[in-house]
Structures are given as structure tokens and as C-alpha cells.
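Asker: Give me a 3D structure for the following:
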Amino acid sequence: MTDDGNTPAASENESGTSRPENATEPPAEKPRSRIARVLLIAAICLPLFGALLAGAAFLYGKYRFEAAGPHGEARIVMLEPGLGVRAIAARLDKAGVISDPMIFLAGVRLNRAESGLKAGEYEIPAYASMAAILGILREGRSILHRLTIPEGLTSEQIMLLVEANPVLVGDMPAVPPEGSLLPETYSFTRGATRKEIVSQMKAAADTMLAELWDKRAEELPFDTPEEAIILASIVEKETGVASERPRVAAVFVNRLNKSMRLQSDPTIIYGLVGGKGTLGRPIRRSELDRPTPYNTYLVDGLPPGPICNPGRASVEAVLNPPATDELYFVADGSGGHAFSRTLKEHQQRVREWRQIERQKAR
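Answerer: You can find the predicted model right below:
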């Protein structure tokens, strides 16, 4: 109540708080303002959430890409030329060496390797990760197959080995000249052609001969690299004991220096069967006197060509023979040979060898 009783008292609100009679309620928030605020919050949060989700997906994919593969043993996978990245991923998935083709494809793209995957035949190691497999395909680490050519085969025999190899492809080239191929182990990938391998053998023989010819001894009884191959082919066929090759070569060099005939049994066989290489039986006495261009019991000096494809050791032996005065050798019954300086010694060795043969025949 006022002092004079005329001034109105301040009103009280429901909570008992007094406020002036003329006070107003705060304006209500408009719906548009509320929507704008929600949109602003969404604009800030959604990209952040998306970034977090993308980061999590990247880390998961990276983990899967680098994790051990699903295969517990090494597996062979063939990727033909012309396969696209998706086809390669499908081939790897079918082979069971990757766990997720899509992750593999993502890894290829992130590494910018789409055009760097090489065709070939691959051995994928057990439990190899997709990252490791990608590295193998980018480097082109294809399986290497091998073809071993033994020393002493004729060119015809070597070509039979080339033709029979199941990994090589393509037509057979013509049989190369005798002595023009280097016996060696050759490595190649699936799909290599037979012509390529034969060309490789020829190139290896040319390189080897040029190298060794430049290091030859002086005063040899032949004048050309081709003649060295002829004599080396005879040495190759005379002994399969590596340690004997230098002594056998020295015997033939000594005989040539003395104008003695070589009298080599393998030359008789080549004169009879040529490139087939083997006679399949002992030489008959009548065949010692059968005239052929290769019968060194009848012809002076070297025969007209090689009788096989000699290995490097035989070529080295004839180009740098040891200094000996031995002129003869004969089989000793142990797989090797007995060497002699005189005909008398040699004849005694021959008698001993024939005695051994008679004992074996009993």
C-alpha cells in the first residue's frame, strides 16, 4: 500500500518475484533461425565425421593390404600379356592368394602401379601380403625355368632336348652347325621361343671362343678358332673325367706336332652315325679301316669339322695344353685312362685293358 493510498502497488508474478506492470515477454525464437543453426552445426560436423570415417577406412584397408595372405603354401599364378588390372585382381583372387580384390585394386591405384604390372608366370610365396604380391608383379620376378645342355652332345641331340622342353614355344629352327653351341645351363621364362634359346647358345659359344682364343698358348699346331673347336670336340668325346682333359689335349697336340695321326675312336663313330652321336655298340675292327672324312686312323691332321659341341673346359685344354711328352692313352678300367710316352708302354697298357675286358665278359 502507498503512503497516500493512491499509488498502485507493484504486481507479483507467479513465482512471487515482483516486476513492473509494463514489462514484456522475450521474443520467441523463429523457426528459420533454429533450422539455420542446425544446418550450421551439420555443416561443421558432417565433414569432420566423413574425414574420420575415411581415415578409419584407409587405415583398415592399409592393414588388410599389408597383412599376411590367406594361402598357406606357395602357388603358381600365370598372368598372360594384355590382362587389365581388374582381370589381374580377379586371377589372383581365384588363385586364393589375395583376400579382397577391391583392396588390391585400391592398393594398385594408390601406388600408381596400374601400368606397371608385368605379365609372366609367378610363384607367390606362402602367406604373401597383397603389398608383397604387388611388388613381385611390378618387378616382373617371373619363374625362371632351366635347360641344361651336357657337354659332348651333337647339335642334333641338343635340338631334341630343345624340342622336348614343355615350357619353350614356337617352331624348331634348323639344326645348327656342329660345334657352334655352348653346353651350359640356360635360364628362361615361360613363353620363351626355341629360336631364342638356340640363338642364346650360339652367342654364348661365340663369346666363349673369342675370349679363350685371345688367351691361347703360342705355337699350337692349328691356326684358327674353328680348328680349336674341332680338336676340343675330340677331347670332349674321349674322356668324361674332367681332370683328364688337359692330358688328353696334350697328347693330341703332341701327335699333331709330330705329324702323327690322331687315331681317335670317337671320330670313327661320328663318321659312321653323324649327328646321331652314339653307335650303340663297340667299334668293329673292320670299321677302323672304313674310309670316312672323320676317320682319324686314316686321315692326317684334324677331321673336316667338330664331332660334338665341346664345353669350355675342353676348349681351354686344347688352347693351353700342359707341357708333356705323352703320345698315347688307353682306358684303364676305372673310367679313366692310362697315359704312355712310348709305343711299347702303350702296347703293354692295351694288353692290360684287354685282360680287364675279358674278365668283365666272364
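
Asker: from here on, contacts and neighbour counts on C-alpha atoms
Answerer: OK.

Asker: could you pull out the helices for the stretch 51-200 of the chain?
Answerer: 85-94, 101-110, 130-139, 155-164, 194-213 (DSSP state H, counting those that start in this stretch).

Asker: okay if I get these as CSV plus mean neighbour count?
Answerer: Converted to CSV, the helices of the stretch 51-200 of the chain look like this (neighbours: other CA atoms under 10 Å):
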stretch, mean neighbour count
helix 85-94, 18
helix 101-110, 18
helix 130-139, 19
helix 155-164, 17
helix 194-213, 16
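
Asker: want to try CSV for the ones you listed, with distance to R261 as columns?
Answerer: As requested, those are arranged in CSV below (distance: least, CA to CA, whole Å):
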stretch, distance to R261
helix 85-94, 65
helix 101-110, 70
helix 130-139, 57
helix 155-164, 26
helix 194-213, 24
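
Asker: what's the closest of those to I35?
Answerer: With CA to CA, the closest approach to I35 among the helices of the stretch 51-200 of the chain belongs to helix 101-110: 39.3 Å.

Asker: counting contacts, what elements does that closest one pack onto?
Answerer: Identification of packing neighbours for helix 101-110 by 3 or more CA pairs under 8 Å, 6 or more residues apart in numbering; DSSP states H and E yields helix 31-66, helix 85-94, helix 130-139.

Asker: to compare against the first, here's another:
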Amino acid sequence: MWKHIAANALTFLIVAMFLFGGVIVWGTNEYSAEGPLDQAICLQVTPGSNMRIVSESLAEQDAISSPSIFRMGVDYSGKASALKAGSFLVPEGASMSEIVDIVTQGGQSTCGTEIVYRVGVTRVVAQVRELDPATGRFVELASFEPSEVEETPAEYTETREANDTQYRVVISEGVTSWQIVQALNSLEFMDGSVSEIPAEGMLAPNSYQVRPGDSVAELLTDMEAAQARILATAWAERADGLPLASPEEALILASIIEKEASTSDERFDVASVFVNRLNQGMRLQTDPTVIYGVTQGQGVLGRGLRQSELRAENPWNTYVISGLPATPIANPGADTIRAALNPADTDFIFFVAKTLNPRDGHNFAVTLDEHNANVAIYRELEAARAASEGN
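Answerer: From the prediction side, this is the model:
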């Protein structure tokens, strides 16, 4: 009898092990299989949340088939403690495994409602926008210039009061360090105020995600570190034979190119003009350096240059001095720094705007006669506009 009982017990154990193994295989496949979500969603993970709360939220939104399998998969992968707070875009059909990666690997939110402060060369714009998960595109809810309005839009106020609002500061290429500091100091949700202006050119234009209470000084430090990395990499990958003695000189040249290039495509040609002029011992003769000598980077000149300013002796006026100006004249972007250190192979030493619209780019020339012809075309366009405005 005991042999019979033992045999039955062994059989039961074998069957149980087989069934258990089948459950594990099924659960593993379910964890990695395409999920039931038929349209992308924005998953909110609040600070202090955990994987149980996240799994229940996902189940309520029909993004996963089983909260239990989701949590077991998280535990098995060892990622339970890596959950990040934020708003995360979960694409349609995402598997449980992919969702876990989304909420544990990302350092920044990828969807939701955000307030974006765009620091441009001529103005600062506050924008309220929300990502539409279905299309993957942001929908603008409000846009305004903080310095130009007496009362902020209701959409901005409501978004500022929401707990899950994200904040982003976008620095445009060609903005000066003074402009950046002034803009950051004016942001009501950031902590502290900075009086010392970082070195011109050493703040990387980019998009920076920030949080209420973040320090202005720390954000500037991050920008400086980013620019230092960009410059070091570009310098290490520079072309041979450049008339630049140091990364600092490369940054100065890049800042001039940033101010002169009208389109991203012509950065390398503009770079070639200035490199060719430096190699030939010609003065750079570029207006943005004169403007910087007048404003010291503190705002926009807002008018044409005077003859007295073109003749003024200062460390930035490249109509008067030879070689590069004393410092950068703005903060150039990464692509422009790379262009300065890898210019196009041309013989160009002149350029002038093609049309009255700066976005149309420039006409480049090798000889003075070619350049004068291009200038004559531009002057005709100016005269035509003046005549039409006079009528």
C-alpha cells in the first residue's frame, strides 16, 4: 500500500511540476508579448508611487492583461526599485516588459502637459502645450511673451497650479550669456538669482527639463558642462590646418558663424569664408562683432550700425582689428561648433544676403568683382522695398 501511495505522490509531484513549469512559460510569454493597448496613452507616475499602483493604473487603461504578471515580471527583472516619477508615453501594443523599461530607464518625462520657456535672440516666449498621445504631437494651449502681458492666460495659471506639470527651458543658438541669465532669473518657479554672468559662449543652447525649485546657478553649471563636452569633442575631431590655436578660438569663430549663417545648410560655407580670410591675413569684417562691441551682449541693438561704430576701436570690431575678436559674441550650438572646426572646402572670401528675407541665405563669392555684383543685386532689392513703402 505504501508503495502505491508513494507512486501516486510521485506522479502528482511530476504533474504539479509540469503544470507549474507551464504556468511560468505562459507568464513569461505573456509578459513579453504584445499588449492590448490599441492607442498610445500618457501614463502618470506620481512621486512616491510603486509598481502595484502603476500596474493597477495600467490595467484600468487596458494597457496590460494582468497586473499580477506585470508585478511578477518586475520582481524577476529586479527593476521594482528603479521606478521613476513622471509622465511617460506608452505606445500602442507595448508589452509589459517594454512598459517596465519605459518607467524605469527614462530620466525625463516624455508626455503630458508642460510649460516651455523659449529664450530667443530677440524675445522670451512662454508656451503651454500638451502632448496628444494618439498623434505623438504637442498641442499648443497658450503662448505669450511674459514681459509684454499684464495678465497671464488662464491656461498658463491652471497649468502652473497642477501638480503634474512639467517645465522646460529651451535656449536658442546665438543667445548671449547675459540674455540667458536675465531670462532664468525672471522665471518665478526657479530658485535663486544669479548676478555673475558666465563666460560668453560657454552655455550650451539646448532644451533643458527643469523642476519647480531648481537652482538657476545649477542649471547654468549644467549648461557650461554640456558646452565644455561639446567643444572638447569637436576640437578632437577638427580638420587639419585650421588657423585656430585653441578650443577657445574655435568657440569665438563658431559664435560669429552662428550670428552670420542664415540657414543650417550654409554654416559650413560661412565657416569656410572666415577660415579663408584668417589664412590670407584678411580682416573678418563682420557686423555682428561690431554690434557686440556696442551692446556687450546685453540685449538687441535694434537699429542699424553707425559709421562711427564701424570705425570704433574695441576688442570686438573686426573692421578695425585683425584676426578673431577677444571673446565669443554669443553662445553657438553644437552643429555650428562642428562647422567651425570642419569648414567646407571652398575659395569663398565674401558673402552677402540673397534677399531681404534672412532665411533665404547668402550669395558667396571668390572675387571682389563677383561680390560687388551680388551686393548690387541686394541694393536693388532694398531700393525696390523703399520705393514700395514710400507709395
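
Asker: TM-score of the superposition?
Answerer: Once superposed, chain against chain, the TM-score is 0.62 (TM-score structural alignment, normalised by the length of the first structure); 312 aligned residues with a CA RMSD of 4.9 Å.

Asker: What's G336 of the first structure aligned with over in the second structure?
Answerer: In the second structure, the residue matched to G336 of the first structure (TM-score structural alignment) is H362.

Asker: How about the contacts made by the closest residue to that match other than its chain neighbours?
Answerer: Closest residue to H362 of the second structure apart from its sequence neighbours, by CA to CA, 6 or more residues apart in numbering: A353 at 4.2 Å. For A353 of the second structure, the contacting residues are D360, G361, H362, N363, Y378, by CA atoms under 8 Å, 6 or more residues apart in numbering.

Asker: Buried ones among those residues?
Answerer: Listed as buried from these are G361, H362, N363, Y378; burial here means 16 or more other CA atoms under 10 Å.

Asker: Name the surrounding residues that touch the helix or strand encompassing R245 of the first structure.
Answerer: Using DSSP states H and E, the element containing R245 of the first structure is helix 245-257. By CA under 8 Å, 6+ apart, the residues outside helix 245-257 of the first structure that reach it are 220-221, 231-232, 235-236, 238-239, 261-262, 301, 313-314, 317-318, 321-329.

Asker: 7 Å - rerun?
Answerer: Helix 245-257 of the first structure has contacts (CA atoms under 7 Å, 6 or more residues apart in numbering) with 221, 235, 239, 261-262, 301, 314, 317-318, 321-322, 324, 326-328.

Asker: next one: stretch 374-381 of the second structure
Answerer: In contact with stretch 374-381 of the second structure (CA under 7 Å, 6+ apart) are residues V352, A353, K354, T355, N363.

Asker: Going by neighbour count, which residues of it are buried?
Answerer: Buried-residue list, stretch 374-381 of the second structure, by 16+ other CA under 10 Å: N374, V375, Y378.

Asker: Repeat that for stretch 301-317 of the first structure.
Answerer: 301-303, 305-317.

Asker: G281 of the second structure in helix, strand or coil?
Answerer: coil (DSSP: H, G, I helix; E, B strand; the rest coil).

Asker: What's the local residue count around it?
Answerer: 11 (other CA atoms under 10 Å).

Asker: distance of it from L324 of the second structure?
Answerer: To L324 of the second structure, G281 of the second structure is 11 Å away according to CA to CA, to the nearest Å.

Asker: Over to A7 of the second structure?
Answerer: A7 of the second structure is 93 Å from L324 of the second structure, by CA to CA.

Asker: cool, I349 of the second structure as well?
Answerer: With CA to CA as the criterion, I349 of the second structure and L324 of the second structure are 15 Å apart.

Asker: I171 of the second structure too?
Answerer: 25 Å.

Asker: cool, and Q108 of the second structure?
Answerer: Taken as CA to CA, the span from Q108 of the second structure to L324 of the second structure is 39 Å.

Asker: Could I get the full set of helices for the stretch 251-362 of the first structure?
Answerer: Using DSSP H, counting those that start in this stretch, helices in the stretch 251-362 of the first structure cover 265-273, 285-288, 312-319, 343-361.

Asker: Compile those helices into JSON lines and extend it with columns for distance to G191 of the first structure.
Answerer: Below are these laid out as JSON lines (distance: least, CA to CA, whole Å):
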{"stretch": "helix 265-273", "distance to G191 of the first structure": "34"}
{"stretch": "helix 285-288", "distance to G191 of the first structure": "45"}
{"stretch": "helix 312-319", "distance to G191 of the first structure": "28"}
{"stretch": "helix 343-361", "distance to G191 of the first structure": "49"}
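
Asker: of those helices, which approaches I98 of the first structure most closely?
Answerer: Closest approach to I98 of the first structure among the helices of the stretch 251-362 of the first structure (CA to CA): helix 312-319, 46.3 Å.

Asker: ok, residues contacting the closest one?
Answerer: Against helix 312-319 of the first structure from outside (CA under 7 Å, 6+ apart): L212, R216, A217, A228, I229, L231, A232, V235, E236, R245, P246, A249.

Asker: Stretch 94-107 of the first structure too?
Answerer: G61, F65, G69, P70, H71, V77, A89, A90, L92, D93, M130.

Asker: Pull the number of nearby residues for the fifth one.
Answerer: In this case it means H71 of the first structure. 18.

Asker: just how off-centre is stretch 214-232 of the second structure within its chain?
Answerer: Here stretch 214-232 of the second structure is found 13 Å from its chain centre; the criterion is CA atoms, centre = their mean, to the nearest Å.

Asker: And for stretch 249-257 of the first structure?
Answerer: 40 Å.

Asker: for stretch 303-317 of the second structure, same thing?
Answerer: Worked out by CA atoms, centre = their mean, stretch 303-317 of the second structure lies 33 Å from the chain centre.
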